[in-house]
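Chemist: For reference, the sequence and a predicted model appear below.
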Amino acid sequence: MKTVLVIGAYGMIGSGIVRALRAEGHRVIGLGRNRHAALRAFPMIDWFIQDLDFMTEPRAWADVLDEVEFVVNCAGTHGIGGRVEAELVHHSAVAALASICADTGIGLIHMSCAGASVDSSDPHLRHIGAGDAAVAVFGGEYWILRPGLVLGEGASAPGRVLRALAAVRLFRLTAFARRRVQTVALPDLADAVLQCLDGDIAAGTIADIVEAEPQAMTTLIRDLRVWLGIGPGGLPLHLPAVLLWPLALGGTVLATLGWRPALQLATLRRLSRDVLGDPAPWVAAGGDPPRPMARNLAMLPATSDTRAAAGLAQLLPLIVILLALITGTSGVASWFEREALYALLEGTGLPQNLRDALVYGTVFIQVSLGMMLLMRRTARMAAWGVITLALIFLVAATRVVPTLWFDPMVPLLNLLAVIMLGVIVLIALPRR
């Protein structure tokens, strides 16, 4: 039994590796930045809650690596955190980790990605390539694994985009038609880590972990439709880059508000180029060749949860934006129609100062909740606020103006719809 630190242990790749290590009897310690997500994923293992942005010096790793024999680095920003965070996570923190691992004799299995290079025109791949170079420069006992597009129960940002495209039932969407991709199943990638850990692969190995034959991106989307149980049919519709780039720009803007939308500029750049690697060095080093995509999908049946998640990925951003617009614009409309609100309160017998507080307070709360919904950190709190406010309106209106239930515009029934939207947001958004 070995003691292994897995960095990014609750991410898609990290969680698969944690499960594989535990299945082999190894002691696993996780490192991640979010305590709630960490304990939700693996409450049975020990955790270090740290932010790699602040672990860019070797001394920052000293306590974390105490008693650790191997480190598996699965951390990544997927281009979400901006250029500065990508530099810190993929290069500076990796260099500090590689330095102390080399000095202390700790084995380092570093998860890179196919195509990473310091000479890449893609900033994201360039940062990752710089981290790879740092690992190799510091030496010691290290392995650099470069997976292609990873297929698993979860999905990386590019994988979530492709699943969302495949999940549209009416249309058979195609995009990135000229692009080719080589995939690897998460279990195969976890097996590669175990082979390195067990000494079956020589230290210093740098290898792509990809299937032997590349697939056309359109073929992958078609096979994902079949995998999701939708079938290959549907009205053909090609999504041109001129449409996808503005959507990706919108996703990047949302990322500045704390959201993690799959479709961002960094993701689109990744999907707009071939995701290819050479499996020969890995096989020559003694590694088991990854299985082809068709076999991987056959061995990974899509559950109802997988299908629901793929469909919800298309709708959740729209639901959040819709709820924010309804809430915020209701506040603005209340400001311009405050005389009508005063008229409704006229017969309640409330003193003037309390009526003022109700009218102006309602406007302020609604506009504030609308703005809070657009920020990921406060979205769940805002959803609770929207539900609570709608329930208060519902009860108060029923007591004070019960005739609103029979109004042709059915405002109280509309409040029930708002409450349901808030409930959907609460269910779909994980706590952070």
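Modeler: Received it, and whenever you're ready, just let me know what you need.
Chemist: Going by C-alpha atoms from here, please, whenever you check contacts or count neighbours.
Modeler: Noted.
Chemist: Show me the contact partners of the host helix or strand of residue 40.
Modeler: Here residue 40, judged by DSSP states H and E, is contained in helix 35-41. For helix 35-41, contacts defined as C-alpha atoms under 8 Å, 6 or more residues apart in numbering pick out 9, 10, 15, 30, 32, 47, 49, 431, 432.
Chemist: State the next helix or strand along the chain beyond that helix.
Modeler: For helix 35-41, the following helix or strand on the C-terminal side (DSSP H and E) is strand 46-49.
Chemist: okay, among the contacts of helix 35-41, which ones form the most distant pair?
Modeler: Farthest pair in the contacts of helix 35-41 (C-alpha to C-alpha) is 30 and 431. Separation: 19.0 Å.
Chemist: quick one: the strands in the chain?
Modeler: Here the chain has its strands, by DSSP state E, at 3-7, 27-32, 46-49, 70-73, 107-111, 142-147, 149-151, 171-174, 180-181, 183-185, 206-209, 215-216, 235-238.
Chemist: So for residue 349, which of those sits nearest?
Modeler: Closest approach to residue 349 among the strands of the chain (C-alpha to C-alpha): strand 46-49, 54.8 Å.
Chemist: The closest one packs against which elements?
Modeler: Counting contacts by 3 or more C-alpha pairs under 8 Å, 6 or more residues apart in numbering; DSSP states H and E, strand 46-49 is packed against strand 27-32.
Chemist: Just the angle for the strand it packs on relative to strand 3-7, thanks.
Modeler: Interaxial angle, strand 27-32 versus strand 3-7 (axes from the mean of the first three to the mean of the last three C-alpha atoms, to 10 degrees): 20 degrees.
Chemist: Got another one to weigh against that:
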Amino acid sequence: MAADAPTIAVLGASGLIGQAVALDLLRRGFPVAAFARRFTGAQKAALGAAAVEAPLVDLDARGLATLLAGRKVDILVNCIGVLQDMPGKGTASDAHGGFVSRLLSAMGQQGARPQLLVHLSIPGLAEDDRTAFSATKREAERLISGSTVPFAILRPGFVVAPVAYGGSALIRALAALPLRLPQEEASRPFAATDVADISRTVAFLADAWGQGRRDWRETWDVMERRPHTVGEVVEAFRARIGGPAPRWRLPRALLSLGARAGDLAARLGWAPPVRSTALAEMRRGVAGDPAPWVAATRLEPRSLEAALARYPAGVQELWFARLYLLKPAILAILVVFWFVSGLIALTVAFEAAVAILTAHAFPPLLAKVVTVVTSLADMAIGAAIAVRRWCRAGLLAGIALSLFYMAGAAVLTPEMWVEPLGALVKTGPAIVLMLVALAIFEDR
């Protein structure tokens, strides 16, 4: 790489595409500044000094200009996107159109220093846009096309990458189930994009920029030549991980119900892959024409099969696929377990719970107070586990309280360890289930 290689800022470098692009550009020898609101410990280790934590979407144009000027950025790669509004995550309109508007203003404040904007968007036609996600993505494209900055808008399809998040994680999970998607969804076009094709395109643009070309005003579909269908993509991943043969077809109504449940979970801070927007975008399909991109860059797109061959699957892929859809089930059952057990002890079983304590020398008033406090604690733990922000604390509190119950019972009511229904014996598996929930808590 030449000493005067352009400095590239990757915005949204903690995401599936942004992380892969930033790492590949670093391997190619480009100076890279990888920006994100926050990185995981593994991402910080991989990106090293290139990782820069900053609340990009929250900054105004002046703040963005100052941040970029400090890094002397030549090329900006915008990988920021919000599929559907979530509490505390910003809105799609602000993350797409609003942020791009501020970014363009910031680039205009850079003085005479020219900069290239590489923007990650979505394929398809504007008249087919049916969701806030696609409409705001298209609005961002219009803002960029109407500006005076050099730009290249890249429209990838379903992105295949070494890591999994969101839709790519869901495809893996479906591949681990003996199910087929409903026929209407399974037959939709779903062109794939090897994430390396995106970084190869950015590297091509960076090389041209370093050689002095400044007249970039391009919009390219970056995807395989022949689009697969959604069903074919799932089957390709099934073959990759050695998943079970599909024996049943998933009812369409159940898929729609799952999307509504995902919308509800999102209100509690979770990022489920099955949501109304994701389902609408899948039903719309993914297709485009990569010919202009191929002609301009002379890069041959990798097919889905070629992309998967570059990322061989190990046992970790199989474990992830099997656990991915179990995660919400595990958390949901823990929420019900804690909340309902506390509610029962506080209502229909209140007198029985008090009687157990009074039978072991507890004064009646103290027995009632202890029953109320422990019941409310159980319900609070269930409520905490349901909310993503408090889930980890709720799980740790659940483990601690379970151990306290077991130790207290061993001292006060040891006979409960051998009672017919084994109430205390079952506390051990519940603790293990909470440990499993902690182990798979992180999304990336």
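Modeler: Looks like it came in fine. Because the structure is predicted, anything quoted here is derived from the model rather than measured.
Chemist: before we move on, back to that, quick one: which of residue 30 and residue 431 of structure 1 has more around it?
Modeler: With other C-alpha atoms under 10 Å as the criterion, residue 30 of structure 1 and residue 431 differ in neighbour count, and residue 30 comes out ahead with 25 against 14.
Chemist: What does that one correspond to in structure 2?
Modeler: Under the alignment (TM-score structural alignment), residue 30 of structure 1 pairs with residue 34 in structure 2.
Chemist: Tell me who's in contact with its match.
Modeler: Counting by C-alpha under 8 Å, 6+ apart, residue 34 of structure 2 touches 9, 10, 11, 12, 13, 22, 47, 50, 51, 52.
Chemist: re earlier: which of the contacts of helix 35-41 of structure 1 lies at the shortest distance from residue 279 of structure 1?
Modeler: Checking the contacts of helix 35-41 of structure 1 against residue 279 of structure 1 with C-alpha to C-alpha, the nearest one is residue 15 at 23.7 Å.
Chemist: Kindly tell me how buried residue 400 of structure 2 is, as a neighbour count.
Modeler: With other C-alpha under 10 Å as criterion, residue 400 of structure 2 counts 13.
Chemist: And residue 46 of structure 1, by the same measure?
Modeler: 15.
Chemist: mind checking how far the closest residue to it other than its chain neighbours is from residue 5 of structure 1?
Modeler: Distance criterion C-alpha to C-alpha, 6 or more residues apart in numbering; nearest residue to residue 46 of structure 1, sequence neighbours excluded, is residue 29 at 5.0 Å. Counting by C-alpha to C-alpha, to the nearest Å, the separation of residue 29 of structure 1 from residue 5 of structure 1 is 5 Å.
Chemist: again with residue 292 of structure 1
Modeler: 30 Å.
Chemist: ok, now residue 394 of structure 1?
Modeler: Per C-alpha to C-alpha, residue 394 of structure 1 is found 52 Å from residue 5 of structure 1.
Chemist: go on, residue 187 of structure 1?
Modeler: Applying C-alpha to C-alpha to residue 187 of structure 1 and residue 5 of structure 1 gives a distance of 19 Å.
Chemist: which of those two has more neighbours?
Modeler: Under the neighbour definition other C-alpha under 10 Å, residue 187 of structure 1 and residue 5 were set side by side, and residue 5 has more, 26 against 21.
Chemist: In this structure that one contacts residue 66, no?
Modeler: No - look at residue 5 of structure 1 against residue 66 with C-alpha atoms under 8 Å: they stay out of range, at 10.0 Å.
Chemist: What about the counterpart of residue 299 of structure 2 in structure 1, how many residues nearby?
Modeler: Superposed on structure 1 with TM-score structural alignment, residue 299 of structure 2 falls opposite residue 288. Close neighbours of residue 288 of structure 1, defined as other C-alpha under 10 Å, add up to 16.
Chemist: before we move on, what about residue 104 of structure 1?
Modeler: Residue 104 of structure 1 - counted by other C-alpha under 10 Å - has 13 other residues nearby.
Chemist: residues in contact with the nearest residue in space to residue 101 of structure 2 that is not next to it in sequence?
Modeler: Distances taken as C-alpha to C-alpha, 6+ apart put residue 143 closest to residue 101 of structure 2, at 6.8 Å, once the chain neighbours are dropped. Residues near residue 143 of structure 2 by C-alpha under 8 Å, 6+ apart: 97, 100, 101.
Chemist: Scan the residues you listed and report the most crowded one.
Modeler: With neighbours set by other C-alpha under 10 Å, the maximum within those is found at residue 100, which has 24 neighbours.
Chemist: Map it onto structure 1.
Modeler: In structure 1, residue 100 of structure 2 lines up with residue 94, judged by TM-score structural alignment.
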